[in-house]
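Peer 1: this is the structure alone, sequence omitted:
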C-alpha cells in the first residue's frame, strides 16, 4: 500500500468520514493533495505543523503553515 491508501483504509467510513475518490490514469485514487485540501478546509483533519525547506527553514504553524500548504498544492 502507498501512504494515501493507508489513510483511506484506516479512516474511510469511520464516523462521518467519506473520501471523494478521483479517477486518475484510469483508477480511483486519493492523492496526497486531496488530503491536504481536506485539512486546509478543516474537513476530517486538522493542520498541526509543516516543514517545507523550499519555503522556510523553520517549522511553520498557523496562517504561515496554511499559506505554505496552499503554495505546495499549487505547484504540484
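Peer 2: Thanks, I have it. Computed from a predicted structure; not experimentally measured. Residues are numbered from 1 along each chain as shown.
Peer 1: rest of the way, CA atoms for contacts and neighbours
Peer 2: Noted.
Peer 1: how about the secondary structure of residue 28?
Peer 2: Reducing the assignment at residue 28 to three states with DSSP: H, G, I helix; E, B strand; the rest coil gives strand.
Peer 1: hold the first one in mind and look at this next one:
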C-alpha cells in the first residue's frame, strides 16, 4: 500500500527502490504552518507509515521479545 501511495508523490523517482525508511525520510514531506503545526503534504502516506510502524511495534512486542527473553538475549 505504501509503495502505491509513494509513487504519487512529487519527489518519487522510478529509478530508485524505496524502503519504508526512504519513503518516510524522502517522500513523506511536511511543513510548519503559521501556528507551528506540522502539516504533511501527503497525509495518506503519513497515515500508512504511522499504521505500519504501530503494527510492527505490536508484532515485535508480541512475537520477538518473548523469544529474546526465553534465550536470555534480553534480561
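Peer 2: Sure thing, it's come through. Computed from a predicted structure; not experimentally measured.
Peer 1: need the TM-score between these chains.
Peer 2: Counting by TM-score structural alignment, normalised by the length of the second structure, the TM-score of this superposition works out to 0.31. Behind it: 41 aligned residues with a CA RMSD of 3.4 Å.
Peer 1: next SSE downstream of the strand or helix carrying residue 47 of the second structure?
Peer 2: Using DSSP states H and E, residue 47 of the second structure sits in helix 43-59. Moving toward the C-terminus from helix 43-59 of the second structure, the next helix or strand (DSSP H and E) is helix 65-70.
Peer 1: confirm residue 31 of the second structure sits in a helix?
Peer 2: No - counting by three-state DSSP, residue 31 of the second structure is not part of a helix but strand.
Peer 1: output the contacting helices and strands for the helix holding residue 47 of the second structure.
Peer 2: Using 3 or more CA pairs under 8 Å, 6 or more residues apart in numbering; DSSP states H and E as the contact definition, the elements that helix 43-59 of the second structure packs against are helix 2-6.
Peer 1: buried residues in the helix it packs on?
Peer 2: Of the residues in helix 2-6 of the second structure, those buried under the neighbour-count criterion (16 or more other CA atoms under 10 Å) are 2, 6.
Peer 1: isn't residue 38 of the second structure right up against residue 31?
Peer 2: Yes - with the criterion set as CA atoms under 8 Å, residue 38 of the second structure and residue 31 qualify as a contacting pair; they are 5.7 Å apart.
Peer 1: can you map out the strands along the first structure?
Peer 2: Assigned strands in the first structure, in chain order: 22-24, 27-29 (criterion: DSSP state E).
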